[in-house]
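J.: Mind folding the following:
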Amino acid sequence: MQFLPISKSFFDQLADAASEVILPHFRSSLAVENKDAAAFDPVTVADRGAEVAMRALINSTYPTHGILGEELGDEALDAEHVWVLDPIDGTRAFISGLPVWGTLIGLRHNGKAAMGMMAQPFTTERFFGDGNEAHYFGPGGNRPLKTRRCESLSAATLFTTTPTIFTAEERPRYDAVERQVRLARYGCDCYAYCMVAAGQVDLVIEAGLKAFDVTALIPVIEGAGGVMTSWTGGDAGDGGRVVASGDPRLHEQVLKILNS
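T.: Predicted structure coming up:
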């Protein structure tokens, strides 16, 4: 069945609904819960409340659509259109008062990431893509997003949330890439991917991700001219080990190292 794109205005409505819930809690003394008994995986009332607000809007506007959300479970995942929601990607940054978290709103069509938005309510920035085009909306002026040329690792800027996300088997492969880049920086979660799309960063390498961490970002990266795959070059839509590159030539170099 042919995909009929959802208007960007509906993504904006979802982002607005999430923002109204989240912003009053940012840089406040809100309580933090831990979702993982074996590690620290924080969640707050802001995460849950924002997802409730977005789900209500989707259910009332597109009742036949499915929803995959980080905090509140799944609805009709076999539907033709499935929304993939992460109300606060980067909750650790959020509870630390750092504005590098974002609301991720992705839309799958027949299982593939088709459209996506990263909204940062505090900076009022939004990054939107449909796989063919990508655009920035915010204080810097609305404009198309375009990745930058970077043919060699020696000229590249690399981001990852933290090297501690990698397993003992993954870490040496990541380190082999990091040793060859010009600059490596840590943190920023979803914001780093948007900087790839904006031509500010060349590469993001991560592992242990879920579908709601990546679905919204794939159409933004690809719409800006970049590439986002698994470490083996496959579909990144379910998360796991992910590489996002601004230049396809750089991407091929990185995949060779990660799989060598």
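J.: make it CA atoms for all contacts and neighbour counts henceforth
T.: Will do.
J.: Run the chain-centre distance for stretch 223-242.
T.: 11 Å (C-alpha atoms, centre = their mean, to the nearest Å).
J.: should've said stretch 104-120
T.: 9 Å.
J.: buried sites along it?
T.: Within stretch 104-120, the residues scored as buried using 16 or more other C-alpha atoms under 10 Å are 104-110, 112-120.
J.: Can you get me the start-to-end distance on it?
T.: With C-alpha to C-alpha, to the nearest Å as the measure, stretch 104-120 spans 9 Å from end to end.
J.: run this one through as well so I can compare:
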Amino acid sequence: MPTTDRSELPIDELRAVAHKLADAARAATLPYFRAPDLPTENKQAGGFDPVTRADRDAEAAMRRVLADLRPDDGIMGEEEADIPSRSGLTWVLDPIDGTRGFIAGTPTWGVLIGLQAGAGPVFGIIDQPYIGERFEGGFGRARVVGPQGIAPLRTRGTTLLADAILFTTFPEVGTAAERTGFEAVRDRVRLTRYGMDCYAYALLAAGQVDLVIEAGLHCYDIAAPIAVIEAAGGVVTNWQGGPAHTGGRILAAGNATLHAAALELLKTAP
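T.: Sure thing, here's the model as predicted:
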């Protein structure tokens, strides 16, 4: 019978596997980044939801690692079919979060690797291959490894919306009703920035910004950021204050006080 008792998890092994997944995705994505004539397809009729060969190659590379090292674990990925878990553990993979940024040549995209045991993630990695920064959180550790060495991750203690820095990926956050909720927060913060993809969550965990608000996310967009941010001291929920690991409307904050202030405004969105 599979177990999801977190006290029984092989932490060192799982952490090592997660880093091997990130290494595999780095090797698969970097040759395509800023390369001319990147093969790209549109997955959305009447809109633009791009997928590139880099997305597909990176997810395939990570799945090969798991097939070799953790064949009984489940997989939920953006580009291929889900694989049910036989171990009680499921890897949640987004090979390139921020494909539009990848296509445009901005280093705000990243590889997201989350590990779920039961309901919600217990470990996550946000990896930015081009910059060489890897943010990890869970199993009692939150840190970034990058060109400047290794540093602990700790969210900021900003408690007032008037002092906060807010990120979101698109100015057009979700539906018209969702935009109203977002704008209620936006109009009260000190600074709002756009277009950061998953790197916004990494910067929140690193204590550079205070809030990230988004809507319309999938589970693979948010599982890894939840683990990293919570390990760094932050809070991630949906817009009603409930669990966020299934996606949808997301509010991430550096601390509970600021989270509550933003949540009060977002709850008004239909």
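J.: May I ask which two of the buried residues of stretch 104-120 of the first structure are separated the most?
T.: The largest separation in these, counting by C-alpha to C-alpha, is between N110 and Q120 at 27.6 Å.
J.: for the equivalent of E71 of the first structure over in the second structure, helix, strand, or coil?
T.: The alignment partner of E71 of the first structure in the second structure, by TM-score structural alignment, is E79. Assigned state for E79 of the second structure: coil (three-state reduction, DSSP: H, G, I helix; E, B strand; the rest coil).
J.: and the longest helix for the first structure?
T.: helix 45-61 (DSSP state H).
J.: Q120 of the first structure contacts F137, correct?
T.: No - counting by C-alpha atoms under 8 Å, F137 is not a contact partner of Q120 of the first structure; they are 10.5 Å apart.
J.: Now intersect the buried residues of stretch 104-120 of the first structure with the helices, please.
T.: Those of those lying in helices (DSSP H): none at all.
J.: if I look at Q120 and F137 of the first structure, which residues touch both of them?
T.: Common contact partners of Q120 of the first structure and F137 (C-alpha atoms under 8 Å, 6 or more residues apart in numbering): R126.
J.: sorry, back to before: what residues does the match of E71 of the first structure make contact with?
T.: With contact taken as C-alpha under 8 Å, 6+ apart, E79 of the second structure is in contact with D55, R56, E59.
J.: Also G110 of the second structure?
T.: P95, I96, D97, G98, I126, D127, Q128, P129, D197, C198, Y199.
J.: residue in the first structure matching the third one?
T.: To tie it back to what came earlier, the one meant is D97 of the second structure. In the first structure, D97 of the second structure lands on D89 (TM-score structural alignment).
J.: contacting residues for its match?
T.: For D89 of the first structure, the contact set (C-alpha under 8 Å, 6+ apart) comprises W101, G102, T103, L104, D189, C190, D213.
J.: which one of those residues is nearest R249 of the first structure?
T.: For those, the minimum distance to R249 of the first structure (C-alpha to C-alpha) is 22.6 Å, reached by C190.
J.: Show me what that closest one aligns to in the second structure.
T.: Residue correspondence to the second structure (TM-score structural alignment): C190 of the first structure is matched to C198.
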